[in-house]
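Visitor: sequence and predicted model, in that order:
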Amino acid sequence: MHEEYLYVIGGYHPDSSILKDIWRLNTKSNAWETCHVTNLLPSTMASFSLSQYLSYHMLLFGGTSFPFGHNQSNELYSLFKRDGYFNLVLEKASGDIPPPCYGSAFISAGDTHYLVGGTTGREYNSHIWKLEKKNSWHWTKLTNETTHLLPKGRYKHEAFIKETLIFIFGGGSTVDAEPLDKLPVFDTASKNFITISTSPDSKYGFPLPRKCFGAVQHEESVYIIGGCSHDDQKMANVLNDLWRIDLATFQWTKLEVVLPVGVFFHSASITPDGWIYIFGGNCDGQSKVRTNIVQRFSIYST
């Protein structure tokens, strides 16, 4: 999201496989238009990770092509806008370069970026890598198999940073989803995990375990949007609920509003004035029906 525009980058559609384009939605006129890109986006634009740290400047990492999990990437790209065009640059990186993976969380804290978890399609991890630019981009792995309270490996989770703490929400594998009553939290100062117990909504309790959901942060609150949990190994339970957690008190609140169309594998973004936009996603439990609709709600009307 930038100014009045919502940007959609890459993705997957079964009719055309991996999508290697950029679109933007004018949130004032509700009109879509394609964006000019100086060179082709990579073929691994499904479940890649994005970290935005400047206006019109973001980092892209990893992702998979189709069939999912057969061709993963650990390449790092800069994507930035200049003179009306998006420019994609393959960056050279050194250090503890993460393995090829997809479904990771990628977050920024000023000039420092953190990559959290992900999957090769067969193995899942919950490791943390730090990315910094000095003379060039440099990766540092902050965890290993002996790290205190290292959580279960996962993908399609979300992560947010507050001061030195990285909060990890949900995620899972192809056959399970992680709960949200207790959150794994990584302390970038001590380089250890802690577990934080959250407080349930007084009426609805805790949100269901989930993965492939949307999440945005506004001030001290994180909003969890839709996603899916698993009733069995063949059918996903598609969710349309919306939740807020206060990062100061760790209190969950279920919002009264629900998504008109329950989705998972969607994207979400928030405007400065508190409008949350949700784009696309799967809307059936067998992942056969996808949508390109835009749903939105105001955090001030919930």
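Guide: Structure's in. What do you need? Residues are numbered from 1 along each chain as shown.

Visitor: C-alpha only now, for contacts and for neighbours.
Guide: OK.

Visitor: what about the strands in the stretch 51-200 of the chain?
Guide: Remark: strands assigned in the stretch 51-200 of the chain by DSSP state E, counting those that start in this stretch are 57-61, 76-82, 85-91, 93-95, 105-109, 112-119, 124-133, 137-141, 158-162, 165-169, 182-187, 192-197.

Visitor: those: which one's closest to residue 214?
Guide: Distances from residue 214 to each of the strands of the stretch 51-200 of the chain were compared using CA to CA; the shortest belongs to strand 158-162, at 7.9 Å.

Visitor: and the closest one, what's buried?
Guide: Residues 158, 159, 160, 161 are the ones in strand 158-162 that count as buried (16 or more other CA atoms under 10 Å).

Visitor: let me know the closest of those residues to residue 132.
Guide: Using CA to CA, the shortest approach to residue 132 within these belongs to residue 161, at 15.8 Å.

Visitor: nearest residue to that closest one other than its sequence neighbours?
Guide: The shortest distance from residue 161 to any residue other than its chain neighbours is 6.2 Å, reached at residue 167 (CA to CA, 6 or more residues apart in numbering).

Visitor: related to what we said a few turns ago, kindly indicate which of the buried residues of strand 158-162 lies nearest residue 19.
Guide: Comparing every one of those with residue 19 (CA to CA), the shortest separation belongs to residue 158, at 22.3 Å.

Visitor: structure two is appended below for comparative analysis:
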Amino acid sequence: MNLEDFSPEIGEVSEELGEIKENLGIYRFSIFRVEDLSPLEGKLPKARSGHRIAYYNGRFFSYGGYNPKIDEGDEDMFEDPFREESFPLFKELWEFNLSTRNWRKIELGGPDIPEQLASHTAVFHPVYRGCLLIYGGTGNPFGSVTSTALHACDVRTGKFIKLRTLPSQAEPLALYGQSICLDKSGTLFTVGGTTGFQYFMDINSIDLTRSEPSWDRLNSSSDPAEPHPRYRHEIAVYDGKIYLLGGGTSTSVCGFQTIPTFHIGEKYWYTTKTNCDRDATIDEGDGDGYPDARRCHGLVQTDHRVWIIAGYDGHEIFSDVWCLDLLTMDWKKINIELPKPVYFHGVTLTQEGRVVIFGGVDNIQLNTRTNQIYSFWLKVPSLRCMAWESVKHYIPKMNKIPQGKLREVGIPDDLIENLSAGGQAICG
């Protein structure tokens, strides 16, 4: 396909594409290469922290967030119908299209828009397509507005409802800063969290494949091997076990030399020793081949590997990436650094293996946040996905070209549809 194929019929866009062709150079795919995806035009969400993001259908969705540095007189905030009740938190749902690199703010509706806008969790429902689940979290002041409800949002309409669950004595405590993980069977696990004053290490689960699910309590409070209670940790589920990674309290952080592990079937805690990265240099991690202890980091999981991304130890913000193989328990320092160190950021993973990072606190002294988006690939995706990435590289404003012209040059309909709001799923 040549860019000249488009030029006769796209008017002013053709001149712009001519400049793009000269300046962008040859597309080259590479894993572990950080790319800035932040858009150059259009309305953007404000810089924020404490939000959560989740990937679905060629896009990621961001709910909530917090920024005490936003001016109450900011004109952009006057358009927010929830400004008076939520400021300086963001009662917002944003969609970012990974094909067009455009943001879209989704109008919220429904009877049950969650008030928990910071340190909540977000994941897409394993059965109902396009249903974003928001669980846990807190409002302002922190710790005063908490909930045990699972809030469900249809991202096509922005309508929120509370997911119906059967009454259960095992319902989790109303906390924030907990961690969740959805396993392959459709069971959601939640671990830990805080009220703002007290920290917990409860483990609860709910089978979301049932029409009316109910919560189960998995751990016993009398287990002597139970790890220290914490918040803003991350968890991974693999081979019938829950692995607890990092986290801490307002004054402490947890390390990674040993990993608290919970056996789901037998319902007990034990400790798993990990192996250092012997190739890591002395100034990487804690000096002996392990990641520095931290909380408020990001985590993604690809089968038996988990990836720790950035975070904070109470003094330093990190920009590093580490991988733990759950089969061998070997740590590996990945040879990349984020352009900005961040914590309280949002992290998600596409189905083709692309990590996306949005927002977070980027400066302790100035107490500032960012709204930048970074991305890198963990693996080589499908050939179709790589071809689409190449086309997007050469024609970054493809959504401005008439769809009929795109069809004429052979771009498949599902990819064309993904250029508009609510399009069909493609590669990430």
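Guide: Right, received. Where do you want to start? Keep in mind that what you see is a predicted model, and the values were worked out from it rather than measured.

Visitor: tm score of chain vs chain?
Guide: TM-score of the superposed chains, computed with TM-score structural alignment, normalised by the length of the first structure, equals 0.91; 294 aligned residues with a CA RMSD of 1.8 Å.

Visitor: about what we covered before: quick one: map the residue nearest to residue 161 of the first structure onto the second structure.
Guide: Taking TM-score structural alignment for the superposition, residue 167 of the first structure sits opposite residue 243 in the second structure.

Visitor: hang on, that match packs against residue 258?
Guide: No. Residue 243 of the second structure sits out of contact with residue 258 when judged by CA atoms under 8 Å, with a separation of 10.3 Å.

Visitor: more neighbours: which of these two?
Guide: In this view residue 243 of the second structure and residue 258 are compared by other CA atoms under 10 Å, and residue 243 has more residues nearby, 21 against 15.

Visitor: please report the distance of the residue nearest to residue 161 of the first structure from residue 90 of the first structure.
Guide: As for residue 167 of the first structure, its distance to residue 90 of the first structure is 29 Å (criterion: CA to CA, to the nearest Å).

Visitor: returning to what we had before: isn't the residue nearest to residue 161 of the first structure right up against residue 182?
Guide: No. When contacts are counted by CA under 8 Å, residue 167 of the first structure is not listed as touching residue 182 (10.5 Å).

Visitor: out of the strands of the stretch 51-200 of the first structure, deepest packed?
Guide: Sort these by mean neighbour count, taking mean count of other CA atoms under 10 Å, and strand 112-119 sits at the top with a mean of 24.

Visitor: after superposition, how close is that strand to the second structure?
Guide: After superposition onto the second structure, the average distance of strand 112-119 of the first structure to its aligned residues comes to 0.9 Å, using mean CA distance after the TM-score superposition for the first structure.

Visitor: what stretch of the second structure does that strand fall on?
Guide: The counterpart of strand 112-119 of the first structure in the second structure, using TM-score structural alignment, spans residues 187-194.

Visitor: which outside residues touch that stretch?
Guide: Residues from elsewhere that reach stretch 187-194 of the second structure, judged by CA atoms under 8 Å, 6 or more residues apart in numbering: 175-182, 199-209, 229-232, 235.

Visitor: what's around the counterpart of residue 119 of the second structure in the first structure, how many residues?
Guide: Aligned counterpart of residue 119 of the second structure in the first structure: residue 47 (TM-score structural alignment). Residues lying near residue 47 of the first structure (other CA under 10 Å) number 26.

Visitor: return the residues in contact with residue 47 of the first structure.
Guide: Residue 47 of the first structure makes contact with 11, 63, 64, 102, 103, 104, 156, according to CA under 8 Å, 6+ apart.

Visitor: let's go with 7 Å and repeat that
Guide: 63, 64, 102, 103 (CA atoms under 7 Å, 6 or more residues apart in numbering).

Visitor: what does the second one align to in the second structure?
Guide: Just to be clear, that refers to residue 64 of the first structure. For residue 64 of the first structure, the aligned position in the second structure is occupied by residue 138, per TM-score structural alignment.

Visitor: before we move on, which element is the closest residue to that match other than its chain neighbours in?
Guide: Closest residue to residue 138 of the second structure apart from its sequence neighbours, by CA to CA, 6+ apart: residue 116 at 4.3 Å. Residue 116 of the second structure is part of no helix or strand when elements are defined by DSSP states H and E.

Visitor: list the contacts of residue 116 of the second structure.
Guide: Under the contact definition (CA under 7 Å, 6+ apart), the residues listed for residue 116 of the second structure are 136, 137, 138, 139, 145, 146.

Visitor: just those: which are in helices?
Guide: Of the positions in the contacts of residue 116 of the second structure, not one sits in helices, assigned by DSSP state H.

Visitor: nearest to residue 213 of the second structure, of those residues?
Guide: Each of the contacts of residue 116 of the second structure was scored against residue 213 of the second structure by CA to CA, and residue 136 proved nearest at 17.2 Å.

Visitor: please report how far the spatially closest residue to the closest one that is not a sequence neighbour lies from residue 15 of the second structure.
Guide: Taking CA to CA, 6+ apart as the measure, residue 136 of the second structure lies nearest to residue 120, with 4.7 Å between them; neighbours along the chain are not counted. Using CA to CA, one gets 46 Å for the distance from residue 120 of the second structure to residue 15 of the second structure.
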